[in-house]
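Colleague: Sequence first, predicted model second:
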Amino acid sequence: MSCGVPQGSVLGPLLWNIGYDWVLRGELPLGADLTCYADVTLVTARGSSHREAALVATAAVSQVVNRIRRLGLEVALNKSEAMVFHGPRRAPPPGSHIVVSGARIAVESTMKYLGLVLDSRWEFGPHFRRLAPKLMGAAGALSTLLPNLGGPSAACRRSYMGIVRSMALYGAPVWAMDMTASTLAILRKPQRAMAVRVVRGYRTISYEAACVLAGSPPWDLEAKVLASLYRWREEERARGSRPVQRQIALRREELRQVLVAEWRQRLLRPTAGLATVEAIQPVLDDWLGRRHGSLSFKVTQVLSGHGCFGEYLRRIDREPDARCHHRVHCGEDTAQHTLAECVAWEEQRRVLTNKVGGDLSLPALVRKMVGSAESWDVNQYYSYCLNFKSSVRSAIVIKPKLLSTSFVIKCYYCLLITIAITTILS
């Protein structure tokens, strides 16, 4: 072996560990420690001042580099990074650096280590700022595979969401207890995007409503579960005990129950998606634990209120007003109005009430849906939703939204573009 790790053999990692163990057993200056993972070596140094810590770090790194070279290996000093952890108003002086074997290693405010971007204040802001575009890019790419109509099943959609979740929660035991408001905002954007794809909903569905419909707890709470589980395992090992798989599973389930309880408390104060959250929050455990039923594009519209309803269309500037166009003085066209009040859908409503009872309020409907597989009768719910939604969609064509200001402006710009293209072609 002349350099690197032998490839293609199961002996490679073993031989590497045997050889590199000699480096780890070397004496280091007082205040210095050495940590190694695979071929990444981390030297830490402590000091009462920046100057003292820099001197200890320089001596320790020089010793480690020399021992590595005695193994016949070479260290890429040009790829090495240095960083100082410090408190408020104790930042290192500008231009700080350490010198190892003639190579100048600048002291920066961040350092990438094992996939995490560490920063001098241990706040992980730089880590999440670098991670955010990757999360949104992955969420956007996967969303193209998850159309509202057709496409993969609910289980497959949850698996795709799990990909982005794993990316977001990498290293959670390290940073979970140091999250800030900006960190939470970064985590919520991709979670909302994927939750909307899981439930086949409109992109305008709020974060709280999308997550509760998808049965996806907030990722910051899941990060705390991972951190708590990691600390518990470390504490058990420190006592000389090695938890078996069954013990770990039981502990994980206990922590998940704590997570659901904390999530339920959060849902008592939603910032958006109030009707949806209020309907599901009382039966959250049943909603998460059910083994039957999945949400379709149509059912999600009923539960979220985001769909072919006058109130929603007016809100997104697709209708001049929110009134129901099927009967005179019928009232505001909302999901609940269509579901339980509008006289235009009495026949379809009769089929539904024969199945679930006369209370068609959203909380009552959700309770029936999670009650049992029989109550969540896919054909009954879906046929009712499909019938009235298809009719609503047909009726929307003749609604006065075509005369709305935004529609006229869009037509005007389309006309200008068409004229410009015609002029160019001629």
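Modeller: Cool, the structure landed.
Colleague: use CA for all of it now, contacts and neighbours both
Modeller: Noted.
Colleague: count of residues packed around residue 347?
Modeller: By other CA atoms under 10 Å, 10 other residues sit near residue 347.
Colleague: Would you check how far apart it and residue 378 are?
Modeller: 18 Å (CA to CA, to the nearest Å).
Colleague: and here's the other structure:
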Amino acid sequence: MAETIVTPKKYMKYLGIWIDDKTIFDEHIERTCKKADRQVTALTKILPNIRGPGSNKKVLYGVVPSVLLYAAPVWARNGFGRRVHLDNLEGVTEADKLRERETTVNEWQDRWERNHSTAQWTKRLIPHIKSWLKCDFKTLNYYVTQALTGHGSFRMYTLRIEKSRNDLCKYCGERDDPKHTDFECNRWHAQRTGLETYFGAQITPENLLETMVRNRRSWTEGVT
């Protein structure tokens, strides 16, 4: 060592974990999320956009949680992990967990309301995150996911991914997007009328999911 100057680093990688000088693991979390995001992007490219993934490709998605949760017991007690691993901390009461969850949901809602660039259709359907999260009987399938995201067999979307030649509805010739298919097209008028009769009100993008999450029967009626 003698006169050699050893300069400490802010971060170092040891056994696959990025350790920082304050042991809050922010660098590890950031790098891990970016790595997982790259894997999701790569997997998305090999999955079909219209009919959903086959069972063999669904197995590949197990890789992503493995990346995210690698060595979690080491870093979960600090930084971001504090919120997702409260059950593992000593001295944490149920009241503490509820307060922490309430804070997280409120922050999420605030970010959701301030977002004006992405997921605007989903935001329109789910304006209030808390009521969506409280619904413990909701189930998602291929068709519900399409309706929520706007990614699926809508001509507007299939034209964008070069799977169709135009964005016109094959039933009525109007521009086909999620709002048109679910709330306007005459092809599904009978189904909408039946649902409105059951709900006792006209359904709109703003009230459909808020109405469906009220009880299990309403959710079942909505998805069928």
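Modeller: Okay, I see it. Note that this is a predicted model, so its numbers are computed, not measured.
Colleague: element containing residue 194 of structure 1?
Modeller: Using DSSP states H and E, residue 194 of structure 1 sits in helix 181-198.
Colleague: What span of structure 2 is that helix aligned with?
Modeller: Mapped onto structure 2 using TM-score structural alignment, helix 181-198 of structure 1 covers no residues at all.
Colleague: after that helix comes which helix or strand?
Modeller: helix 207-214.
Colleague: which secondary structure elements does that next one contact?
Modeller: Contacts defined by 3 or more CA pairs under 8 Å, 6 or more residues apart in numbering; DSSP states H and E place helix 207-214 of structure 1 against helix 181-198, helix 274-280.
Colleague: Which residue numbers in structure 2 does the last one align to?
Modeller: Using TM-score structural alignment, helix 274-280 of structure 1 lines up with residues 120-126 of structure 2.
Colleague: from the middle of its chain, how far away would the matching stretch be?
Modeller: On the basis of CA atoms, centre = their mean, to the nearest Å, stretch 120-126 of structure 2 sits 12 Å off its chain's mean C-alpha point.
Colleague: What of stretch 91-109 of structure 2?
Modeller: Distance of stretch 91-109 of structure 2 from the chain centroid (CA atoms, centre = their mean) equals 20 Å.
Colleague: Ok, stretch 361-370 of structure 1 next?
Modeller: Offset of stretch 361-370 of structure 1 from its chain centre (CA atoms, centre = their mean): 27 Å.
Colleague: Report the buried residues of it.
Modeller: 362, 363, 365, 366, 367, 368, 369, 370 (16 or more other CA atoms under 10 Å).
Colleague: for stretch 20-39 of structure 2, same thing?
Modeller: 20, 24, 25, 26, 27, 28, 29, 32, 36, 39.
Colleague: ok, now stretch 289-306 of structure 1?
Modeller: 292-306.
Colleague: What span of structure 2 is it aligned with?
Modeller: Against structure 2, stretch 289-306 of structure 1 falls on residues 134-151 (TM-score structural alignment).
Colleague: how close does whichever strand or helix holds residue 64 of structure 2 sit to structure 1?
Modeller: Using DSSP H and E, residue 64 of structure 2 maps to helix 63-68. Here helix 63-68 of structure 2, set against structure 1 after superposition, deviates by a mean of 6.4 Å using mean CA distance after the TM-score superposition for structure 1.
Colleague: and that helix, what does it pack onto?
Modeller: Looks like helix 63-68 of structure 2 contacts helix 26-46 (3+ CA pairs under 8 Å, 6+ apart).
Colleague: Packing partners of the helix it packs on?
Modeller: Checking 3+ CA pairs under 8 Å, 6+ apart, helix 26-46 of structure 2 ends up next to strand 17-20, helix 63-68.
Colleague: Columns distance to residue 164 of structure 2 on top of the ones you listed, output as JSON lines?
Modeller: Listed next are the helices and strands packed on helix 26-46 of structure 2 as JSON lines, based on distance: least, CA to CA, whole Å:
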{"stretch": "strand 17-20", "distance to residue 164 of structure 2": "46"}
{"stretch": "helix 63-68", "distance to residue 164 of structure 2": "31"}
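Colleague: Tell me which of the ones you listed sits most buried.
Modeller: strand 17-20 (a mean of 18; mean count of other CA atoms under 10 Å).
Colleague: That strand vs structure 1, average offset?
Modeller: Mean deviation for strand 17-20 of structure 2: 3.1 Å (mean CA distance after the TM-score superposition for structure 1).
Colleague: can you redo the buried residues of stretch 361-370 of structure 1 as JSON lines with secondary structure and distance to residue 273 of structure 1?
Modeller: Putting the buried residues of stretch 361-370 of structure 1 into JSON lines (DSSP: H, G, I helix; E, B strand; the rest coil; distance: CA to CA, whole Å) gives the following:
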{"residue": "362", "secondary structure": "helix", "distance to residue 273 of structure 1": "13"}
{"residue": "363", "secondary structure": "helix", "distance to residue 273 of structure 1": "14"}
{"residue": "365", "secondary structure": "helix", "distance to residue 273 of structure 1": "17"}
{"residue": "366", "secondary structure": "helix", "distance to residue 273 of structure 1": "15"}
{"residue": "367", "secondary structure": "helix", "distance to residue 273 of structure 1": "18"}
{"residue": "368", "secondary structure": "helix", "distance to residue 273 of structure 1": "20"}
{"residue": "369", "secondary structure": "helix", "distance to residue 273 of structure 1": "19"}
{"residue": "370", "secondary structure": "helix", "distance to residue 273 of structure 1": "20"}
